[in-house]
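> task: produce atomic coordinates for the following.
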Amino acid sequence: MYYEEEPYLPTHPTNMALSERYWLSSKGVSIYVNETNPLFLDQNNYRDNYLCLIAKNKAPYRHRDSVQLNYELGVFLDPKTAHQYMVKTHLGKPTGRPDKRMIQHPIWSTWARYKANVTDKIVETYADEIIANKFNNSQIEIDDKWETCYGSAVFDPIKFPNVTALVQRLKQKGFRVTLWIHPFINRGCEPAYSFALRNNYFAKNLDGRVEMSWWQGAEAATIDFTNPKAVKWWVDRLKFLQKLGIDSFKFDAGEVSWLPQVANFSGSLDMQPGIFTKAYVQTLATNFNDYIEIRVGWRSQELPIFVRMIDKDSRWTWNNGLPTLITTLLQMNLNGYVYVLPDMIGGNGYLDGSLNGTEYPPKELFIRWLQANVFMPSLQYSFVPWDYDKEVKNLKNSF
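A predicted model of the protein is given here:
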């Protein structure tokens, strides 16, 4: 892997949703860098086969008067002993377990199969297919484009004319219902955007600006999860969705690279900007139940919730394809995140990289993906076995 002075924080361009400052070698040598240092990672750049750790005053970190690189070097007889020591002294362990049903039975998501084309009829038809094909469920998850606009936290009344009735029917069919949530509000999504802006609920940069962009919004802003008033307002809106019958949530994003740069938060300067990710995840774990899922982490290994892998592509290759299920799982585990939720079985099926186009994974790729996932903590379908043939559908009887 190649990195050229990459800021070592939860960032999306390099898929570093988890970026714990811990390295372990097969010879039993460990490195741990203090979380307060403005750390950059340089790998196979200055020198081949070398890891270079750099601390400097440079974005996305805020300027500080004194720059230090504080690290701990451990030398042990073997990597197992080294890792056990790191777990005990730095990484810690989860304080409990996530929801058992998410481990016992599959999660069913609308995302890969339908992308943003969700409606109440599509969701219910999907649920009926799952039942007709005699599959169990832990929950069914309604993904992107359920809102009137991104960040409104209000169901689109055309797509979902009666949410309460839909949820009740799904529960009668034996499903729990979860909803995709993100921490952004698009400019023009009213009245949410203006209300949050007026009350200083958005994360700001050093110039006081809130503008940022994300994959579904060229002009948007991010909720400041270090602001207790902003957190209460944002959480209350989700609690209202739960009053409609929504059981839990799939939380997306949370990396500091989605913030206006250079981000400026209250609290310790030395912990910025990583404090944003930690505050975001802590908010979710504290205010919602144990069958949420998140996709980021920064010093949050103690939380007993599922952490989802970043979207995988429907490929055989090492370029974010099938083999990277294994490496991602191992990396997350080594960094102390043991409750790993693999992404959709078969990958996301992006057509030419588009968020809206769908290309189904080939049958063999789907089968191999499913076989790998069976040995991981949880199964998550979007593409389904009956999209193929009886052979794939009957595979569940062999596990």
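> rest of the way, CA atoms for contacts and neighbours
Will do.
> relative to residue 168, how far out is residue 43?
52 Å (Cα to Cα, to the nearest Å).
> give me the contact list for whatever helix or strand residue 141 lives in.
Here residue 141, judged by DSSP states H and E, is contained in strand 139-142. Strand 139-142 is contacted from outside by 102, 106-111, 118, 123, 127, 175-180, 249-250, using Cα atoms under 8 Å, 6 or more residues apart in numbering.
> which of those residues fall within helices?
Members of the contacts of strand 139-142 lying in helices (criterion: DSSP state H): 102, 111, 123, 127.
> distance of the last one from residue 172?
In other words, residue 127. 11 Å.
> quick one: the helices in the stretch 1-150 of the chain?
79-86, 101-104, 111-114, 120-132 (DSSP state H, counting those that start in this stretch).
> tally of neighbours for residue 215?
By the criterion of other Cα atoms under 10 Å, residue 215 has 7 neighbours.
> got the contact list for it?
Counting by Cα under 8 Å, 6+ apart, residue 215 has no contacts.
> same thing with the one 4 residues further on?
For residue 219, the contacting residues are 186-187, 211-213, taking Cα under 8 Å, 6+ apart as the criterion.
> swap in 10 Å and give it another go.
Neighbour list for residue 219: 185-188, 210-213 [criterion: Cα atoms under 10 Å, 6 or more residues apart in numbering].
> run this one through as well so I can compare:
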Amino acid sequence: MLKRILSLSMLAKTTTLLMLTSMLIFCTSANQTDYNQIIEIEENELWYGAAVNEGEKMPFEKGYKANLNGNAYGNQASPLLISNKGRYIWSEAPFAFEFREKHIVISENSEPIHLEKNGNTLKEGYLGASGKYFPPKNKLPEMLLFTSPQYNTWIELIYNQNQKDILDYAHQIIDNGFPPGVLMIDDNWAPYYGRFEFRKDRFPDAKAMVDELHSLGFKVMIWICPFIRPDSEEARFLMKNKWVLMDNMGNIDLSWDKATKPAIVEWWNGFSMVMDFTNPEALGWFQEQLDFMMLEYGIDGFKLDAGDPEYYTHNVLSYKNVTSNEHARLWGELGLKYPLNEYRAMWKMGNEPLVERLRDKHHTWEDLQLLIPHITTAGLLGYSYSCPDMIGGGDYSSFIDVDSDKLDPKLIVRSAQCHALMPMMQFSVAPWRILDDVHFRAVKKAVELRQKFVPEIVKLAEESAKTGLPIVSNMEFMFPDQGFGDCKDQFMLGQNFLVAPIITTEDSREVRLPEGNWVDANGDIIEGGQTLSFDVPLDQLLWFRKL
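You can find the predicted model right below:
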């Protein structure tokens, strides 16, 4: 085993050691976490990957650093970096990395780091990594998630989820001319975390509610999390069986079988016990609760929130000794049983039939501008079945105690347009409640445009399940070496449709057309290989088809 430490100063002095850097990455064993691995950046090489929520910072520049150990950056992540030269870096475990002047320095890895090459482009590099480390499964999530808009009750009701208002929301969707789709009942439908039944004070007849939603054409999801209220009947039962994470009480030498107290983890809704999905019996119990909700009430699927690595902290003990990132991945595996699923946090589950939602965005133009670099990064990590958060923003702090006249109606419209030709489209705040007629009609027009593209989106989803290719991708992915490496305001739907939404307060924008001929929405042919300016009316989305 080669055990040689290379410093940047040594690299600067000799080309021989530059060659050895590539050798080092294959010779690092699990206990050599203090040895930096140094990878030379090639001329004009651009790097992407690792964390979806860092997408706007790609391609990575000098000074950027990240540590994936216990951190998925609030969204999906994977131990993968890919370059526009076809090279990729992979490990089975998380690692830290830093971009310096001409090198990538990798550290804190507990598994070998693999530097490999497939072709000479970003797309070829992705296909090489995907084919070897997270191959496509030829399986898809529930197709209704693609074929119709989704509707989430979060922004309208926040923690006041209740039968009457949910049914009112559903009827308003239909009455205002929107097609039915998946309806997601968000947090606080249960008496407490760990109790799998609808609370009677807010849902006097939950089965009848679900039946009515089904009669309207909806499929119904409910929000769930891996947390358990510590002073509950369920907590006592789970603790008796040690099906929750245990606390090492500050003793790093304490083994799981000797632990006597449950770990109490702080999350955004308080302090809870956490399910231990390394234990098959704990997993079985949890699945029984979900299956009960489907059988008892007719629930069709689940929005599986939380599961972030940081909730599996260093002081916890589990049935099997795994990393915090692996705990997050096991939360993802749970969803494979349920075709109708949605996740926000994920680790190393590329090309699985799981729906991945972007992290909650604020009701701001700045956050709207994050949708494209984030969702295209998701595709680069194999998370192709992705949803760009909620139209107008999904962070409730932007809406709570805010009058509708203080919201930006244009932002709602441009957000809907940005969603329209992405893999999925999700509403939460009710546009008919907050918009005047002009802006409301513009939103409906975006939905109508999407419905025309549904056959294309379905075809791309089916192809992705077979090939691993993302449904939407950044421009560099499809058009290498044409100067699109840092393009973050337009994207490709499949190989043939360029989408350029308005994501600023202006009603005009420039579009960088790749080489070749393109057809705009009016049928006019435009020669590519140039940058053009377009005025974009409020009710229009710019898109182009490649001839």
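> may I have the TM-score of the superposed chains?
Overlay of the two chains. TM-score (TM-score structural alignment, normalised by the length of the first structure): 0.85; 370 aligned residues with a Cα RMSD of 2.4 Å.
> coming back round to it: of all the ones in helices among the contacts of strand 139-142 of the first structure, which comes closest to residue 134 of the first structure?
residue 127 (10.9 Å; Cα to Cα).
> so what's the counterpart of that closest one in the second structure up against?
By TM-score structural alignment, residue 127 of the first structure lines up with residue 170 in the second structure. Neighbour list for residue 170 of the second structure: 151, 153, 178, 180-181, 183, 212-213, 216-218 [criterion: Cα under 10 Å, 6+ apart].
> quick check: the equivalent of residue 292 of the first structure over in the second structure vs residue 182 of the second structure, distance?
Residue pairing (TM-score structural alignment): residue 292 of the first structure is matched to residue 341 of the second structure. The gap separating residue 341 of the second structure from residue 182 of the second structure is 10 Å, by Cα to Cα.
> contacting residues for the residue nearest the centre of the first structure?
By Cα atoms, centre = their mean, the first structure has its centre lying nearest to residue 295, at 1.5 Å. Residue 295 of the first structure sits next to 17-18, 250-255, 281, 306-311, 340-341 when contact means Cα under 10 Å, 6+ apart.
> what's the closest non-adjacent residue to the residue of the first structure most remote from its centre?
Distance from the C-alpha centroid of the first structure peaks at residue 77, with 35.2 Å (Cα atoms, centre = their mean). Spatially, and ignoring its direct neighbours in sequence, residue 77 of the first structure is nearest to residue 28 (5.9 Å; Cα to Cα, 6 or more residues apart in numbering).
> likewise for residue 210 of the first structure?
residue 204 (4.6 Å).
> repeat for residue 136 of the first structure
Using Cα to Cα, 6+ apart, the closest residue to residue 136 of the first structure is residue 105 (5.9 Å).
> coming back round to it: and the match of residue 292 of the first structure, what does it touch?
141-142, 145, 221-223, 300-304, 332, 334-335, 353-356.
> re earlier: and the residue farthest from the centre of the first structure, how far is that from residue 84 of the first structure?
From residue 77 of the first structure to residue 84 of the first structure the distance is 12 Å (Cα to Cα).
> count of neighbours near the aligned residue in the first structure for residue 420 of the second structure?
Matched by TM-score structural alignment, residue 420 of the second structure corresponds to residue 374 in the first structure. By other Cα under 10 Å, 12 other residues sit near residue 374 of the first structure.
> what does the residue farthest from the centre of the first structure align to in the second structure?
Match for residue 77 of the first structure (TM-score structural alignment): residue 120.
> from the middle of its chain, how far away would the helix or strand hosting residue 236 of the second structure be?
Taking DSSP H and E as the criterion, residue 236 of the second structure maps to helix 233-241. Chain-centre distance of helix 233-241 of the second structure: 32 Å, with Cα atoms, centre = their mean, to the nearest Å.
> what sits up against that helix?
Counting by Cα under 10 Å, 6+ apart, 193-196, 227-230, 232, 242-246, 260-262, 272-276, 281-282, 285 sit against helix 233-241 of the second structure.
> picking that back up, ok, the match of residue 77 of the first structure - contacts?
83-87, 480.
> what segments of the stretch 401-547 of the second structure are strands?
Using DSSP state E, counting those that start in this stretch, the strands found in the stretch 401-547 of the second structure span residues 426-427, 472-473, 491-493, 497-500, 508-513, 517-520, 525-527, 530-535, 542-546.
> now render the ones you listed as JSON lines, adding distance to residue 368 of the second structure and mean neighbour count.
What follows is these, written out as JSON lines (distance: least, Cα to Cα, whole Å; neighbours: other Cα atoms under 10 Å):
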{"stretch": "strand 426-427", "distance to residue 368 of the second structure": "14", "mean neighbour count": "24"}
{"stretch": "strand 472-473", "distance to residue 368 of the second structure": "17", "mean neighbour count": "30"}
{"stretch": "strand 491-493", "distance to residue 368 of the second structure": "14", "mean neighbour count": "25"}
{"stretch": "strand 497-500", "distance to residue 368 of the second structure": "13", "mean neighbour count": "23"}
{"stretch": "strand 508-513", "distance to residue 368 of the second structure": "15", "mean neighbour count": "18"}
{"stretch": "strand 517-520", "distance to residue 368 of the second structure": "24", "mean neighbour count": "17"}
{"stretch": "strand 525-527", "distance to residue 368 of the second structure": "28", "mean neighbour count": "15"}
{"stretch": "strand 530-535", "distance to residue 368 of the second structure": "19", "mean neighbour count": "11"}
{"stretch": "strand 542-546", "distance to residue 368 of the second structure": "16", "mean neighbour count": "20"}
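> closest one to residue 65 of the second structure among those strands?
Evaluated with Cα to Cα, those place strand 472-473 nearest to residue 65 of the second structure, the distance being 23.6 Å.
> who's in contact with the longest helix seen in the first structure?
Longest helix in the first structure by number of residues (criterion: DSSP H): helix 228-243. Contact with helix 228-243 of the first structure is made by 151-155, 163-164, 177-179, 181, 183, 196, 199-203, 223-225, 245-249, 279-280, 283-284, 287-288, as judged by Cα under 10 Å, 6+ apart.
> same thing but at 8 Å, please
Looking at what lies outside helix 228-243 of the first structure - Cα under 8 Å, 6+ apart - the contacts are 153, 196, 200-202, 223-225, 248, 283, 287.
> and the two most separated of those?
Most distant of the contacts of helix 228-243 of the first structure, by Cα to Cα, are 200 and 248, 27.1 Å apart.
> of these two, who's got more company?
residue 248 (24 against 16).
> look up how far residue 348 of the first structure lies from that one.
From residue 248 of the first structure across to residue 348 of the first structure, the span is 22 Å (Cα to Cα).
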